[in-house]
Structure formats: structure tokens, C-alpha cells
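Engineer: Here is a sequence together with a model predicted from it:
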Amino acid sequence: MNGYDILENLKMQVSKLEYMQYVSKIQYDAQNSQENLFIFLTDNIFLANWAKRKYRNLMIKFVEQTTNFKPEILFNLKSERQPPQIPQRKYIIKNNQYTINQDYTFEKFIVGECNEFAYKMTKEAAKRQKPNWNPLLIYGNTGLGKTHLLNAVCHSVYKRNPNAMIIYITAEIMFNEYRHRLQNKTMDQFRERFRKCDYLLIDDVQFLANTEKFQEEFFNTFNDINLAGGQIIMTSDKPPKLIEKLEKRLKSRFDGGMSAKIESPELETKIHIIKQKCELNNINLDSKIIDLLATQVHDNIREIEGIILKLHGQMSLLNMPITTEIVENELKDRGVEKKHIDFEDVITLVARELNLKPTEIRNKTRSKKTIAKARKIVAYIAREETNTTFPAIASELNLKDHSAVSKQIKTLKEEMQQNPQLKNEISNMISKLKHILQ
């Protein structure tokens, strides 16, 4: 069994178009692969992530059916094929789901208000010989950069101390190994591996709640690492108190450490992230397309990556550029399209975004520039995104008549033409309205 067999089997399981777009661009790295470790190479991180999500399980299943053994499947970039000569990297324990991404460093992490605290906490944890807080938990929705930060810790710690023992794993894979060791009566090897590391980095820690016995094992592992001065850093999609079936003593341990939430990225941060990912992979996107993706896809950067990868692959094959129309059609296919929005939805969100009260926006006062701006934005969005009539908008905003509403909207449109930042800000508000109603 080798990687060429795996790719040949995969070819038979996908359509001809999909094979040409994606599978044909994946190469087997025979030089660096091992008996039960198959390494494949791609041109860019987008294709690597796509292959990991779409094909990894199919490849593992094929090997399992043929050899009766579950292999490790990794996707690396071609630029990483000839790494510098360094000692065997046993300081990082690779698992069946992830490899350490060379682009996921602290230097390449885009920092905004949404993630600044989590960034600073993980960077500080990676610098210290002994932890100030244990464990450190980074939580937030999918696709916001939690895995990037764990990878960045690996890079940073190794740079500081190449001899450090780092284990980077998902809770699900950790549980699978625990179950395997338990069945084969080799728990001593499990404890030797996990309790004697300097850094234990666990992705998707919400899956710790598999069984009480596993939680007990993790509790003891945590205590041993903590007593020895090691650092535990975890990610989760929710805070500890909301993780179902998590034992009280583990919740207590988690609460005794430090938690940092990654929020949905603000518009400017999303735009910077998209631009960076395009630059890293030599993909050229018009600024209008970047703005469109940033404003229409609410917060999931991973979803935006998927859209870019798919369109880049399709358009490269057809030798055509990615246009605004193509992106809009793709968003429509994904269900990112106009939803029914009421006037109250508009005024509530605009008030929240500009730190005002809805009653202030409805008031006639013009003493504050922010209020005047808010009234124009409400009038514009209400007209563009709702069925509210001009007279109804005038009544809601205490304006004289429909002509006053028309003037407000016309003025704002002129300002948006002259100020792209204002245009993006309003587009982002509209995107958030749609997201709320999904």
C-alpha cells in the first residue's frame, strides 16, 4: 500500500471535473512518508484545507479496508517538501487530523478587537517557562482562528526551546487513543506520553465529555502537568460552563485558569485576513470582491477560504477571472441572500452598532453627528432591505414627509461614493441583519 494507490482510488470516487480541479493537483510525497504515515503535497493552503476536509476520511477508509490499520494522512505545501535539517520533531506529536501549518504563526495572525485578548494570552503563554494560568482556554465559533493560535504556540515554543516536548492533538483523537490503550492494556504508555510534556495543546476540548472514565484520566493528566510546571492550552466552541456532561471538578479546573473569547471579526479585520490569505497563495482578487465576501459572509473565515478555493480552482481550470457576478452566484447557492427584515430590526441593529438608543435615533434632535448619521443609515437600509414605504419611514424617524426621507438617502449615497469605508460599514450592518435572521 502506498500513496499512489490512495490517489488512484480517490480518482474513482469523484467526478471527472472534481478530479481535474482538485485531486489531480495533489501529489504523493513518497520520500517523507512512512509505513503508516502518508504525506501529500499541494500548491497552496486553500487546496490543503479543502483536501483535508473533503478527502481525508475517504483516504483513511480505503487504507483501513485494505490493511486493517488506521493511517495518518497529512497534507503539506510543496514549499515544505525539503525542510531544513533539524532533529526528529518528536517535540510535536502529530495526530490523525492535523499537521502543524507553517503559515499559522503569531506574526501572520491578524489582530483586531475581536481577538486581541486571546492573541495576547496565547503569545504570553508561549513565552513563559512556567505558566501564570493553567489551563488557558480559547473559545469561540468555528472558523475564527483558534486553531491558528495553537499552531502559533507550537512554532513559538520550538523557536524558544527546540527540546521542548509539545503535544498538539484534538480531544476526539486523544479519546480514541485512550480507548485503544485501555482495550490493549497499555495505559502506561498513554500516561507516559501525555503526562510528561511541557505543553499540551488540545483542539475542540468540548469532546472531552465522552465518558466519565476519560474525564477522570484527563483530570489526573492535568494535575500532573500542572504540578510539573507544564502548560495546557485548549480551544472550544463554548465556555466551560456550557459544555454538556463536563464534570464539575473539570469545570472548576477550567474556571480556575484563564479564558479568552474570540468574537466575530469586525469588517476591517475580515478584509485584512482575506487579503493576507490571498497574498500567501498568490491569488489575485479585486478589492470589490474582497469587500463583498467580507460583508456578506458574516464571520466564518474558514467558509470564506472555502469559497475562494472553490472559485479559484474552477476559474483557473477555465482560464477565467473571478468576477463579482460569479461570487454573488456562489453566495446565493450557499444561501447567503436577502432575508425579510423589518424596520425594527434595522433601527435596533444600527443603534447597537453606533452605541445609541433607538429612541435617540427616532428623536428629531440634530445636536449629535452620530445621531444624524444613524438616521440616514436607518432610512437607507429600511428602504433598500425592507418593504417599509417612504411615508412610513418618515413617520418612524419623525421626518417631515417622504421627500425628507428621499433627501436623507440621496445624501448618504453620495457620502458612500466618496467614502468606501462608510460603504463597507453599512454593508457590514446589512450582513449582520441577515445573519441574525438566519
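Structural biologist: Looks like it came in fine. Since this is a predicted model, take the numbers as computed values, not measurements. Numbering: from 1, shown residues only.
Engineer: When you work out contacts or count neighbours from here on, use the C-alpha atoms and nothing else.
Structural biologist: Fine.
Engineer: Look up how far residue 161 lies from residue 154.
Structural biologist: According to C-alpha to C-alpha, to the nearest Å, residue 154 stands 10 Å off from residue 161.
Engineer: and if you look at residue 222?
Structural biologist: For residue 222, the distance to residue 161 equals 22 Å [C-alpha to C-alpha].
Engineer: who has more neighbours, these two?
Structural biologist: residue 222 (21 against 13; other C-alpha atoms under 10 Å).
Engineer: A further structure is provided below for comparison with the first:
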Amino acid sequence: MLLIRPLLGISFRTVVEVLESFLLKKKDIDLTKLKDSPESKAKEYLLDKIGREKYDLWFSQLDMSFEKDKLQVLVPNSFMEGMLRRNYLALLEEAGSSVSGSEVGISFVVNKQAQKNSERRIKPANASKPLKYPKARPVVVEDLPAGTGRYNLDDFIVGRKNKMAHRAAKACVSSGSELYNPLFFFGSYGLGKTHLLKAIVNETMRNNPSLKCKYISAEDFTNQFVNSTLRKDMNSFRKRFRGVDVLAIDDVHFLASKKGTQEEFLNTFNSIDHADKKIILASDSHPTMIEQFTESLVSRFVSGMVIKMEMPEFETRKKIVEIKASRMGLSISQDVVEYVAQNVSASVRELEGAVKKLSAQHLLLEKKITLSSAQYLISDMVSRVSSAPDAEGIIDTTASFFSVSSSQLRSKAKAKTVSLARSVAMHLLRENTDLSFPEIGGCFGGKNHSTVIQACRKVKKLIDANATVDWKHRGVKRSEKIGSVIKQVSDSLNIQQ
């Protein structure tokens, strides 16, 4: 068995990416041979969610068993237990809940037989004698309440763009003010919404152990609702959710178009709110921009505090790189820090992933991270980001070109220069991002999607006609071909025309 020392803060997926040529050996799974047991159904759920390669690496040789409201997972050693806990705990909770129809906790047991199973999966390359894991005594790890984990507010790295979200989360933990109920975070993936939701739950439980707190995804809420409906056991479902002091629902946009679940959730929301309990929500879009939400649900969502989560600015991204590297025991020069922060700007999650790649290279191959090696290791991330400019960057750059402010573009101002700049920015967002018309409208202070469609059509007609547009630049009239305007703004954004 190949001996791998634990790597603090580095997922095993990253380790595999560095060593996959001699660590990972794929093995086909014959689904027809899976037994129709709760454990097998849980494994099928995992396979469906993460794919065969990751499933083979992590779960194919692990034994599981259901005991009351727990899913017990047998692992070969504390290293495997730690990796599963850090990277797959939430997924295991989802798998258990999807099978049982109710929320389950996860417990890990370090087991010698599991160690033997694991040893059959990974063979050392070019080794005359097989290496073995250090012997470990069987240890039962305490059950973790679903939704809790390593998240806390002190670990959330604060900058100018996420300061409001962090302060609201802290206030939610310490205050009973109606101002924060509900507290609704929205924004793209990997910006810290889940971190804040779980941190609020964790710190509330830590400060007030007697309180009942629950974190759950909207998808899991839906699955439990459907299962309870089929079993005609809605009383226990309602007791489970309406009896809590703090309810945190992640990815609430998943409820869109699910009218039955929306109605039940609205009743749950009202029950908790009327009892002066707290509700925290997260979504990828502003509640008014989520299509197929009932008006009553939207009105409840916007009745408290709605906060947008944005990608941190450059200085905060540098701080994130430095702190993440320090926690992993990785020493990197300032030019490497700045390169990573400048070129990986899609999400905080990808930024952390870039640092993990560098750390894996350093720890596994014992090589110092230079600027050139960093450029090579994260080149796939850089190319992906450079081809996908972010919405804020497009708006800011367009506003700067026309010598107006970004806030003017997001306002209702109808001055000729502002309207032209807004239309150009909407056109560029439509052409260079995956945002829908409603989502683009949300970037401009909640403009209606029909307004965005009209603006994009207007710019396209101007381009097709090779028309000249004019505007005032710091009080001086300017005139240029619309194509030239689009090109200049695009060049500033490094967008290939």
C-alpha cells in the first residue's frame, strides 16, 4: 500500500491530479450486480453525483450501514476519514437522506477490514515490495449533526466587496432583530454563500447549545417533502422543520417551478417567522430574478435583508491566496501571490483550488513554487477565466469608457450618454457571459428582462447598420462608429472580437 502523509487542507482530488499517472487505476462497476439495499442505493446516489472515476477512488471499496438516523461509513484509516469529512460529508448526508427520506447524521469508523479493502485499490509504481499503512486502532468517530462542520465566520476572509455579507452574518448570530429575517444571500457559485450559511448555524449552536438549528439544501428539502407526501407522513416532516430556531436553506432557486414544494416551504417559512425564529437563505440570483417563483414567496424573501455576494477585489484575492497558502504550510513569493490573484478571478473556490494545486506540487514533489511553475500549474484556470469576463468588470469598464459611474448604469437615469453606455454594457454581457436576460437585468439594479432584450436588439441594429453614435465625454461631444466603441471596450476587457 502506498504511504501518503496527510496534506492539511488539500483534497485528495488534487493529489490525484498530480499523481494520477501512477496512483489511479480505473475499475468498471457492474450496476446490475448492486443489491437492492439501502446501502447500495446510497452508493448509487454517490455514483450518480460524482461520476465513476471519483466513486471508484473513494467509495467503491467502503462498507456502509444504516443505523436508525445514522449512516455509518467504515474507513481504512484516519487519513481517509479526514478527506471524506472535509470533501464529501455534505454529499454523504444527501445520500443518506435520499434513501431514508429523512435527515441522517454521518459517523465514521476506522476499521482494519476497510484498510485491507483499500489496499487492494492502489498499488505503488516500480516497487519491489508493497508498502503498508501504519497500523491504526479501530476508532469510532463521534456522529456529526447534519449541516455542521468546519465552517465559522472567523475563517471567512473579509474584503470591501463582501464586508456587508460578513457583518450581516455576524449580526444574525448575535441579534434577534427582524432586520435580518430572512437574511438572503445571492450571487454566483464559489463566493462563500454556503460558508456563511453553515457558519451561522455552527456559531449559533456553539453560542446556544439548547437551540435547534438546521442547514439543508433546497433539493434535499424537496426530496424529503416528496418522500413524506408519498408515505403520508407530513406531520413528522413539518415537526422536523417548523420546530427549529434557525433554518438555513441553500440553493433556494432549486424550488423554482415546484409549486407544491413552494407552497409547503412558504407555510414553513411563515410558521418559523411567526415564532420569531430565524431563516437564512442562499441562491444564485436575486429573488425577484428567479423565474417561476410565486409572488407570495418572493415577497417573503425580500421582506428582510437581501445581500449580493461578489467576487472579491484584487487586494482581497491576494489576502485569500496568502492565508490559504499559510494554512497549507506553503511559502510562496509575492509575485506568485499576485499572479494567482490577478489571473484566477472566477470564484473564491477556484482561487483556493489554485493554491491547493501549488501546495500539492510543493509537498508531493518537494519542489519550490516559482512564478514559472505557478504559471504552468494553473494555466487551465487562467485560460478559462480570461475567456469569461465577469459582469462587474464589463459594467465598470463600459462606464469608464463613457465617463459615467457604474452606479449611474444601475440607476433609472435616462440621460443619453448613460442610456447608450447601459445598452453597450448589456450587449457585451449578453455576448460574453452565460447570463440570461433576467440575470443581466439583475446586474443593472433589477431592470426588467424585456428592457435588456430591447437594449441588445438596439445595439445589434446599430452594429448591422455600421451606425455612428455620439455622446458627451466630460462635457465634450464625441462621435464614433458603434463597432469602434464595442471594440475599444472589448480590448480593455481582453475580449477577443
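Structural biologist: Done, it's in. Only a predicted model underlies this, so the values are computations on that prediction, with no experimental measurement involved.
Engineer: Map residue 152 of the first structure onto the second structure.
Structural biologist: Aligned by TM-score structural alignment, residue 152 of the first structure pairs with residue 199 of the second structure.
Engineer: Could you look up the SS state of the residue nearest the centre of the first structure?
Structural biologist: With the centre of the first structure defined as its mean C-alpha position, the nearest residue by C-alpha atoms, centre = their mean is residue 143, 1.8 Å away. Secondary structure for residue 143 of the first structure, judged by DSSP: H, G, I helix; E, B strand; the rest coil, is coil.
Engineer: same thing with residue 202 of the first structure?
Structural biologist: Assignment for residue 202 of the first structure (three-state DSSP): strand.
Engineer: quick one: the counterpart of it in the second structure and residue 282 of the second structure, what's the gap?
Structural biologist: Using TM-score structural alignment, the partner of residue 202 of the first structure in the second structure is residue 249. Going from residue 249 of the second structure to residue 282 of the second structure by C-alpha to C-alpha gives 7 Å.
Engineer: Compare these two and say which one has the larger neighbour count.
Structural biologist: Between residue 249 of the second structure and residue 282, residue 282 has the larger neighbour count (other C-alpha under 10 Å), namely 28 against 23.
Engineer: That one: helix or strand, and which one exactly?
Structural biologist: Assessed by DSSP states H and E, residue 282 of the second structure sits inside strand 278-283.
Engineer: what range in the first structure does that strand sit on?
Structural biologist: Counting by TM-score structural alignment, strand 278-283 of the second structure corresponds to 231-236 in the first structure.
Engineer: distance between that stretch and the chain's centre?
Structural biologist: With C-alpha atoms, centre = their mean, to the nearest Å as the basis, stretch 231-236 of the first structure stands 16 Å off its chain's centre.
Engineer: residues making contact with that stretch?
Structural biologist: For stretch 231-236 of the first structure, contacts defined as C-alpha atoms under 8 Å, 6 or more residues apart in numbering pick out 122, 125, 130-131, 134-140, 146-147, 150, 198-206, 222, 225-226.
Engineer: From residue 101 of the second structure, how far off is the spatially closest residue to residue 284 of the second structure that is not a sequence neighbour?
Structural biologist: The shortest distance from residue 284 of the second structure to any non-neighbouring residue, by C-alpha to C-alpha, 6 or more residues apart in numbering, is to residue 187 (4.7 Å). Distance, residue 187 of the second structure to residue 101 of the second structure, using C-alpha to C-alpha: 30 Å.
Engineer: for residue 295 of the second structure, same thing?
Structural biologist: Distance from residue 295 of the second structure to residue 101 of the second structure, by C-alpha to C-alpha: 29 Å.
Engineer: and what of residue 231 of the second structure?
Structural biologist: 9 Å.
Engineer: got it, and residue 461 of the second structure?
Structural biologist: 54 Å.
Engineer: Looking at these two now, which is surrounded by more residues?
Structural biologist: A count of neighbours by other C-alpha under 10 Å puts residue 101 above the other of residue 461 of the second structure and residue 101, at 19 against 11.
Engineer: Residue 227 is in contact with the more buried one, correct?
Structural biologist: Yes. Taking C-alpha atoms under 8 Å as the definition, residue 101 of the second structure is a contact partner of residue 227 at 5.6 Å.
Engineer: all helices of the stretch 351-497 of the second structure, in order?
Structural biologist: Counting by DSSP state H, counting those that start in this stretch, the stretch 351-497 of the second structure has helices at residues 371-377, 379-386, 391-401, 406-410, 416-432, 437-443, 449-464, 482-492.
Engineer: What does residue 331 of the first structure correspond to in the second structure?
Structural biologist: Residue 331 of the first structure maps onto residue 378 in the second structure, with residues paired by TM-score structural alignment.
Engineer: dump the residue contacts of the spatially closest residue to its match that is not a sequence neighbour.
Structural biologist: Distance criterion C-alpha to C-alpha, 6+ apart; nearest residue to residue 378 of the second structure, sequence neighbours excluded, is residue 354 at 6.2 Å. Counting by C-alpha under 8 Å, 6+ apart, residue 354 of the second structure touches 340, 344, 378, 381.
Engineer: Keep only those that stay in contact in the first structure.
Structural biologist: Nothing carries over to the first structure from the contacts of residue 354 of the second structure, by both residues aligned by TM-score structural alignment, their matches' C-alpha atoms under 8 Å.
Engineer: Closest to residue 391 of the second structure out of those residues?
Structural biologist: Ranked by distance to residue 391 of the second structure (C-alpha to C-alpha), these are led by residue 344 at 15.2 Å.
Engineer: counterpart of the closest one in the first structure?
Structural biologist: By TM-score structural alignment, residue 344 of the second structure lines up with residue 297 in the first structure.
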